[in-house]
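J.: Would you be able to build a 3D model of this:
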Amino acid sequence: MHNNLSVLFPSIQLLSERPVESSEKVYVFHNNYTGNWMKIDQTEVSEREYALLSSLFSEIKPNPSANHSVSEKWFKFLFENGSAPFEEETEIRVIQLHFKMDHGKNSDLEEAVKAFFDDSIQLVFISAQNAILIEQRSSYIQTPEDFYSFINTLESDFYIKLKLYIGKFHLTDRHFPIHFSTEKEWFLKGISRNRAIRIYTMENTFPFSLVDQMSDEMKHIIRKEILNPIQYDQELLQTMQLLFENGFNATVTAKKLHVHRNTLQYRLTKFQDITGISVRNFDGALVAYCASLIAIEG
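T.: Modelled structure (predicted):
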């Protein structure tokens, strides 16, 4: 792979250890599979090539935080089999952040985290578009509502658009990095499959993994019995998906679809008339929801 990349990026340097010094004019990527580090001159990387490199490798950049050494420990613990910054009996969870902003706004994100969470949460930058919040279990646990408020504050005060994944609490033992890696995969899958929401969890990303593991035969049945009869009607599929994701609440679903409740009821009846499946009960709604996820695959 290095030979292929060197054709595109003549300045590339392959290193066995993480670079001690870095420059704003150089991209640094970590290959999680080989454990190697790569340095590439930024002038050789187009925007499209940067997006591809970022999706394949973990970008490493200088952490401007005063708690740089603490962030380094967390990075090594999660990605490089380093020792845990906390004692093993400590329970923590990782809240993953995905955003689009320039390097200059990293300080804004730090300021917002500090103002919103005080010292109860540690911010660690992972790449140009990703960071994590480390939350230790305590007498008060941040709620989804707290994180929605945090997102709204970032958007209104700092003009930073953000999506996040709320992880589960686990002990900081040697198994935690594996647990975090799984949550990282679920977050990426959620962003690619359901871009309409801003907060992801195991609960709302699990169905995507479930559908991915379905056999081709099962997917063929769903296409034959549901998707083909409704001719992949995106309006109906979106309705089925939102109805399930909003706990069968017709009022909330209609509001998110920007339609009248009567229009929603018409679509549910139309879906049942064509497929013979009623989404007014859980079994039918589950099958319809899976069909909507399979339709996203194409």
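
J.: Please count neighbours and contacts with C-alpha atoms only from this point.
T.: Fine.

J.: quick one: the residue nearest in space to the middle of the chain from Y148, how far?
T.: The centroid of the chain falls nearest to F187 when counting by Cα atoms, centre = their mean (2.7 Å). Separation of F187 from Y148 (Cα to Cα, to the nearest Å): 17 Å.

J.: next one: stretch 283-290 to chain centre, how far?
T.: 24 Å (Cα atoms, centre = their mean, to the nearest Å).

J.: What are the buried residues along that stretch?
T.: 285-290 (16 or more other Cα atoms under 10 Å).

J.: Also stretch 275-284?
T.: So stretch 275-284, judged by 16+ other Cα under 10 Å, has buried residues 277-279.

J.: Which member of these is positioned nearest R174?
T.: V279 (43.6 Å; Cα to Cα).

J.: got a list of contacts for stretch 224-236?
T.: Stretch 224-236 is touched from outside by 267-268, 271, 274-275, 288, 291, 295, with contacts defined as Cα atoms under 8 Å, 6 or more residues apart in numbering.

J.: most surrounded residue in the residues you listed?
T.: A288 (27 neighbours; other Cα atoms under 10 Å).

J.: Now for R174, how many residues are close by?
T.: That count, for R174 with other Cα under 10 Å as the rule, works out to 15.

J.: mind checking the SS state of it?
T.: At R174 the chain is in coil, as set by DSSP: H, G, I helix; E, B strand; the rest coil.

J.: who are the neighbours in contact with it?
T.: So R174 contacts N81 (Cα under 8 Å, 6+ apart).

J.: Relative to E145, how far out is the closest residue to I160 other than its chain neighbours?
T.: Counting by Cα to Cα, 6 or more residues apart in numbering, the nearest residue to I160 once its immediate chain neighbours are dropped is L154, at 5.3 Å. Noted for L154: a distance of 14 Å to E145, by Cα to Cα.

J.: which one of those two has more residues nearby?
T.: The neighbour count for L154 versus E145, taken as other Cα under 10 Å, is higher for L154 (18 against 9).

J.: quick one: that one and A112 touch, right?
T.: Yes - counting by Cα atoms under 8 Å, L154 touches A112, with 7.0 Å between them.

J.: hang on, the earlier thing: can you tell me which of the buried residues of stretch 275-284 is nearest M202?
T.: Distances from M202 to the buried residues of stretch 275-284, taken by Cα to Cα, are shortest for V279, at 23.6 Å.

J.: In contact with that closest one, which residues?
T.: Per Cα under 8 Å, 6+ apart, neighbours of V279: 240, 268, 272, 285-286, 288.

J.: One more sequence to fold, the one below, so I can look at both together:
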Amino acid sequence: MLTSLLIKYPNATLQNHYPTQLAFEKIWFTNLNQDEFIGIDESDISQDEVELLKCLFTELDIKHNHLNDSLHAKEWFNYLYKKGPVPPHGEKEYRIIHFILNGRSDIQLMREAFLNLLPHHATLVLLDEQKGLIIEERNNFILDEEQLESISHVIETDFYMSMAIFIGQFQRINKDFIRSFQYECEMFYYAESSYSSPYIQSVATVLPSLLLKYLPGEWKEQVFGTISQIFEEDTELIHTVKAFLENQSNISQTAKKLFMHRNSVQYRIDKFIEKTSIDIKSFQGALLAYLALLAFESDNLHKK
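T.: Okay, the predicted model is just below:
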């Protein structure tokens, strides 16, 4: 049916994929199946005709393409969100780093700041004035957590806004790429709603607490009940055990992190093992204690 519009608008652009370059001077419409797209020059159509076509077809929102001025960024946005064609990629692997800012700023200044901070192999895709993606191509100099923290610090210093970051996994662009991206979006939004302070998270850090969210309450009570009761009775033990697990079960590193004497840390760890009969120095014991800790923190988050 869109083809018939060419009779009325002979200068229009008709294609069967989501437009990769949306010009400001064109108004785009698509059909119900989104398998045909037509772009009509603003100079060729009246406002009444636009309103009529909006009743018959879906007008495309080009806001995001205004936010992204590079062709590569538009291609990635259209691929991830609009069922557009796959961006040129060769056989390389890519990962997607999600971020969200806790405020709004001048979008042009924000874009320039990011482009100056990001390496050449990374593509910035803005979703709105607060959210965006960093598409990173795998090479020998990928962004590590320390570099992302540095970027976050610069943004916070220059724009007075904190930044939450979620690091996706590297993978080849294939039929499963979009689905994996959608799962990572869900994990990011879960982390965003679960952590009150700025953070850098990843699949590895978010997945355990996300799995616990869907664990039945009676299972939590049965498996973690004893440990939760011990944490209730001794709140200092929570911080020690958490720091111990996050520092690869290393007593010296834990003591340095907590500004405690090594013997004091050792005493508390031994105390926890004695009370729970869980050897958190072993991998299996550490995993169980870590899940119990996450469950306890989640259940008591509203009390803080």
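
J.: so how many other residues sit close to N263 of the second structure?
T.: 12.

J.: what's the helix or strand for it?
T.: Using DSSP states H and E, N263 of the second structure sits within helix 262-276.

J.: And that helix against the first structure, how far off on average?
T.: For helix 262-276 of the second structure, the mean distance to aligned residues of the first structure following superposition is 3.0 Å (mean Cα distance after the TM-score superposition for the first structure).

J.: hang on, the earlier thing: adding distance to M214 of the first structure, write the contacts of V279 of the first structure out as a markdown table.
T.: What follows is the contacts of V279 of the first structure, written out as a markdown table (distance: Cα to Cα, whole Å):
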| residue | distance to M214 of the first structure |
| --- | --- |
| M240 | 20 |
| L268 | 25 |
| Q272 | 24 |
| A285 | 17 |
| L286 | 14 |
| A288 | 15 |
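
J.: quick one on the thing from earlier: spit out the contact partners of the residue nearest to I160 of the first structure.
T.: 109, 112, 160-162.

J.: Could you look up the SS state of it?
T.: helix.

J.: what are the ranges of the strands in the stretch 51-200 of the first structure?
T.: Remark: strands assigned in the stretch 51-200 of the first structure by DSSP state E, counting those that start in this stretch are 58-60, 91-99, 121-127, 130-136, 162-166, 170-171, 199-200.

J.: Could you check which residue of the second structure pairs with Q96 of the first structure?
T.: Per TM-score structural alignment, the equivalent position to Q96 of the first structure in the second structure is H98.

J.: all helices of the first structure, in order?
T.: Remark: helices assigned in the first structure by DSSP state H are 2-8, 47-56, 68-79, 106-117, 144-157, 176-193, 202-212, 216-222, 234-245, 250-257, 261-275, 282-297.

J.: Quick check: nearest residue in space to R262 of the second structure, chain neighbours excluded?
T.: That would be A255: by Cα to Cα, 6+ apart, it lies 5.3 Å from R262 of the second structure.

J.: how long is stretch 41-59 of the second structure end to end?
T.: The straight-line separation of the ends of stretch 41-59 of the second structure (Cα to Cα) is 14 Å.

J.: do the same with stretch 75-92 of the second structure
T.: 16 Å.

J.: And it, how far out from the chain middle?
T.: That offset, for stretch 75-92 of the second structure, works out to 18 Å (Cα atoms, centre = their mean).

J.: Repeat that for stretch 254-272 of the first structure.
T.: 29 Å.

J.: Please look at L14 of the second structure and F29 and confirm they touch.
T.: No - judged on Cα under 8 Å, L14 of the second structure makes no contact with F29 at a distance of 9.8 Å.

J.: shared neighbours, these two?
T.: When Cα under 8 Å, 6+ apart defines a contact, the residues bordering L14 of the second structure and F29 alike are 37-39.

J.: Where neighbours are concerned, which of these has the most?
T.: I38 (26 neighbours).

J.: That residue contacts F29, correct?
T.: Yes - under the criterion of Cα under 8 Å, I38 of the second structure is in contact with F29, at a separation of 5.4 Å.

J.: count of residues packed around the residue nearest to R262 of the second structure?
T.: 20.

J.: do you know how far the residue nearest to the centre of the first structure is from V94 of the first structure?
T.: 12 Å.

J.: Could you do A112 of the first structure as well?
T.: 17 Å.

J.: Neighbour count: these two, which is higher?
T.: V94 (22 against 18).

J.: Now for that one: which residues touch it?
T.: 132-135, 166-169, 180.

J.: Can you point out the buried residues in stretch 214-228 of the second structure?
T.: 220, 224, 227-228.

J.: what's around the closest residue in space to the residue nearest to the centre of the first structure that isn't next to it in sequence, how many residues?
T.: Distance criterion Cα to Cα, 6+ apart; nearest residue to F187 of the first structure, sequence neighbours excluded, is Y165 at 6.1 Å. By other Cα under 10 Å, the residues close to Y165 of the first structure number 25.

J.: any idea how far P229 of the first structure is from Y165 of the first structure?
T.: Distance from Y165 of the first structure to P229 of the first structure, by Cα to Cα: 36 Å.

J.: swap in F125 of the first structure?
T.: 47 Å.

J.: and the two? which has more neighbours close in?
T.: A side-by-side neighbour count of F125 of the first structure and P229, using other Cα under 10 Å, places F125 first with 25 against 13.

J.: quick one: contacts for the residue nearest to that one when sequence neighbours are not counted?
T.: Of all residues not flanking F125 of the first structure in the chain, A131 sits nearest, at 4.2 Å (Cα to Cα, 6+ apart). By Cα under 8 Å, 6+ apart, the contact list for A131 of the first structure reads 96-98, 123-125.

J.: Using a markdown table, please lay out these together with distance to K39 of the first structure.
T.: Below are the contacts of A131 of the first structure laid out as a markdown table (distance: Cα to Cα, whole Å):
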| residue | distance to K39 of the first structure |
| --- | --- |
| Q96 | 25 |
| L97 | 24 |
| H98 | 23 |
| L123 | 24 |
| V124 | 21 |
| F125 | 18 |
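
J.: of the residues you listed, which stay in contact in the second structure?
T.: Counting by both residues aligned by TM-score structural alignment, their matches' Cα atoms under 8 Å, the second structure reproduces these contacts from these: 96-98, 123-125.

J.: Drop the exposed ones from the residues you listed and show what's left.
T.: Buried among these by 16+ other Cα under 10 Å: 96-98, 123-125.
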